[in-house]
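In: Compute the structure for the input listed below.
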Amino acid sequence: MALAHPEVPAARRPGRIWTVRVTGHSDRSASVVCSAACRMPARSRDVAALRRFAEAHAAAHAKAATVRGDASCQCRVQQCSAHQGTKVLCGGTVLLVLRHNPAVGRVWTLAEVCERCAPLMTHARVVGRAAPRDTAKPPVAPGRAARPQASPRPGTEPLVTSGPGTDPSGGRRQPDAPRPAPARLAAESADAGRPAPAGNGTPAGTGRAAAPVPGGFTAPAAGVPQRGVRRT
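Out: Predicted coordinates:
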């Protein structure tokens, strides 16, 4: 299957072209036509108004069109007729140029051309440029390990602010302190170390005093069972 443009590389799409033209008629009226089959105003004798409309319509096409970076040069397709007598090897960035000859004043041409042909075209000005290619960073080569993160320096460990053995004032973990003894055990320990009262001979835990007897012995208090004494 033959290509529509054999001279255009297959990797590129044909460049686009739009032509807006004001056409006169024998009754001194005129009409505006567009190669893109756009909706145009009705036929009129106000040729100046139609020219202003044609110029604005071409500018609207230039504003709405997105220049394609893979488009082929439209000037080359037309055998470089826009700059006859000067041959150039097409290449470079794709541009969108608007051609309009003020001496004629009835034709506006918008085309995608290369940046080498654009400066050679007469009555043309650049109105668009293809977006630059994405310059994102290349991916990391496979097998290359990521850099390990540096370990924190001594003394920069995070502080512990809660939990057993934590000092609320400083925030660092302290050794577990001995738990305080219950109140009952503390009282018993105090009573055990207290000296016995002197003079009355009252046994601990009773409220009655022992009665002295002759001979230097002390009689037991009442209510305390005594063992039988063998009499001789």
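
In: all contacts plus neighbour counts: C-alpha atoms, from now on.
Out: Fine.

In: which helices and strands sit right next to whichever strand or helix holds Trp18?
Out: Using DSSP states H and E, Trp18 sits in strand 17-24. Taking 3 or more Cα pairs under 8 Å, 6 or more residues apart in numbering; DSSP states H and E as contact, the helices and strands that strand 17-24 lies on are strand 30-34, helix 47-64, strand 107-114.

In: hmm, 6 Å instead?
Out: strand 30-34, strand 107-114 (3 or more Cα pairs under 6 Å, 6 or more residues apart in numbering; DSSP states H and E).

In: who's in contact with it?
Out: Counting by Cα atoms under 6 Å, 6 or more residues apart in numbering, the neighbours of strand 17-24 from elsewhere in the structure are 30-35, 106-111.

In: Report the separation between Lys63 and Gly128.
Out: From Lys63 across to Gly128, the span is 8 Å (Cα to Cα, to the nearest Å).

In: Compare these two and say which one has the larger neighbour count.
Out: Gly128 (17 against 11; other Cα atoms under 10 Å).

In: secondary structure class for the more buried one?
Out: Following DSSP: H, G, I helix; E, B strand; the rest coil, we place Gly128 in the strand state.

In: before we move on, what SS does the nearest residue to it once chain neighbours are set aside have?
Out: With Cα to Cα, 6 or more residues apart in numbering as the criterion, Gly128 has its nearest non-adjacent residue at 4.7 Å, and that residue is Leu96. Leu96 carries the three-state label strand when classified by three-state DSSP.

In: Please verify my assumption that Leu96 contacts Cys114.
Out: No: counting by Cα atoms under 6 Å, Leu96 does not reach Cys114; the two are 8.5 Å apart.

In: And Leu98, how far from Ala124?
Out: 5 Å.

In: Give me the common contacts of those two.
Out: Residues touching both Leu98 and Ala124 by Cα under 6 Å, 6+ apart: none at all.

In: and for comparison, fold this next one:
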Amino acid sequence: MSERLYLFTRFERFWHWSQAALIITLLLSGFGIRGVHGMADFETAVRVHEAAAWLLIGLWVFAIFWHFTTGQWKHYLPTRDRLAAMMRYYAYGMFVGEPHPYRITLERKHNPLQRLAYLGIKLVINPLIWVSGLLYLFWGSVRDSVPGFLGLEQVAGLHALGAYLMLSFLLLHVYLATAGHTPLAHIKAMVTGWEEVHDAPALDERRGWRRKAANRWRGRQTLR
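Out: The predicted structure is shown next:
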């Protein structure tokens, strides 16, 4: 048995995919500025980076306003309910086909680990990136106002640290997006807005394809 929930509104889907595109653009252009790759020359990378940064700031301003006016901010409040069960599921259970310990509802869109991850993004990674980025951009105007131990090189290092943290989150986020009852179920939900919440019969199906993947991995290890 399964239930279809209209979980993600048009604005949420627009915000999610626009944010993803801008973050990827910022990562690529930022690493280009630091000489990690040669996909664009330095000046082009700087212009793209600055344009994407201002667009993302504008998007976040609208997103913050939307979350507080609609009450959607409540979905990000941290909770310890089933936190240990979710940690065990992501570390072990999903690889051996155990059922998902958290059931999504319209009142609880995100599981406890997702809430902590998103809270960390909003309270740690985002402020680190934006404060260091704006300091770097306007360094000529603000350098006399910052503490003496904080130089331009340190500001650039903090900005790079924030970028690597964001990249780590992005890679983990994409990987865990495949942890639904099928590998593309969560991604499809973020495109259409409709999430299929499955009960025990569908969980058996999920156990099946995850078990097959685990067996294939074990087979490769045996051949080695």
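
In: Please state their TM-score.
Out: The TM-score (TM-score structural alignment, normalised by the length of structure 2) is 0.24; 83 aligned residues with a Cα RMSD of 5.1 Å.

In: thinking again about what came up before, what sits against the residue nearest to Gly128 of structure 1?
Out: For Leu96 of structure 1, the set of contacting residues under the criterion of Cα under 6 Å, 6+ apart consists of 111-112, 126-128.

In: Compare those and tell me which has the most neighbours.
Out: When neighbours are counted by other Cα under 10 Å, Glu112 leads the contacts of Leu96 of structure 1 with 28 neighbours.

In: what's the nearest residue to that residue if we skip its chain neighbours?
Out: Leu96 (4.6 Å).

In: what's the distance between the one you found and Val20 of structure 1?
Out: Summarising the geometry, the distance separating Leu96 of structure 1 from Val20 of structure 1, computed by Cα to Cα, is 15 Å.

In: Then Cys114 of structure 1?
Out: Look at Cys114 of structure 1 and Val20 of structure 1: by Cα to Cα, they are 21 Å apart.

In: More neighbours: which of those two?
Out: For Cys114 of structure 1 against Val20, the residue with the higher neighbour count under other Cα under 10 Å is Cys114, and the figures read 26 against 23.

In: Neighbours of the residue nearest to the more buried one when sequence neighbours are not counted, how many?
Out: Counting by Cα to Cα, 6+ apart, Cys114 of structure 1 lies nearest to Val94, which is 4.6 Å off, once chain neighbours are set aside. For Val94 of structure 1, the neighbour count with other Cα under 10 Å is 27.

In: buried sites along stretch 18-26 of structure 1?
Out: Of the residues in stretch 18-26 of structure 1, those buried by neighbour count under the rule 16 or more other Cα atoms under 10 Å are 18-24.

In: Need the max-distance pair from those.
Out: The distance between the two most remote of these (Cα to Cα) is 19.6 Å, for Trp18 and Gly24.

In: which residues in structure 2 form helices?
Out: Counting by DSSP state H, structure 2 has these helices, from start to end: 10-33, 42-70, 83-91, 112-120, 126-137, 139-142, 152-176, 185-192, 200-223.

In: quick one: the residue nearest to Pro112 of structure 2 when sequence neighbours are not counted from Arg115 of structure 2, how far?
Out: With sequence-adjacent residues excluded and distances taken as Cα to Cα, 6+ apart, Pro112 of structure 2 is closest to Leu83, at 5.4 Å. For Leu83 of structure 2, the distance to Arg115 of structure 2 (Cα to Cα) stands at 10 Å.

In: of the helices of structure 2, which approaches Ser2 of structure 2 most closely?
Out: helix 200-223 (7.4 Å).

In: Return the set of buried residues in that closest one.
Out: When burial is assessed from 16+ other Cα under 10 Å, helix 200-223 of structure 2 yields the following buried residues: 202-204, 206-207, 209-211.

In: Same check on stretch 14-24 of structure 2?
Out: Buried residues in stretch 14-24 of structure 2, defined by neighbour count with 16+ other Cα under 10 Å: 15, 19, 22-24.

In: any chance of the residues you listed in TSV, with distance to Leu55 of structure 2 too?
Out: Formatted as TSV, these follow (distance: Cα to Cα, whole Å):
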residue	distance to Leu55 of structure 2
Trp15	12
Gln19	9
Leu22	8
Ile23	10
Ile24	13
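
In: Now flag whichever of the residues you listed is closest to Trp194 of structure 2.
Out: Out of these, the one with the shortest distance to Trp194 of structure 2 is Trp15. That distance is 16.1 Å, counting by Cα to Cα.

In: distance of the closest one from Gly32 of structure 2?
Out: Between Trp15 of structure 2 and Gly32 of structure 2 the distance is 25 Å, computed by Cα to Cα.
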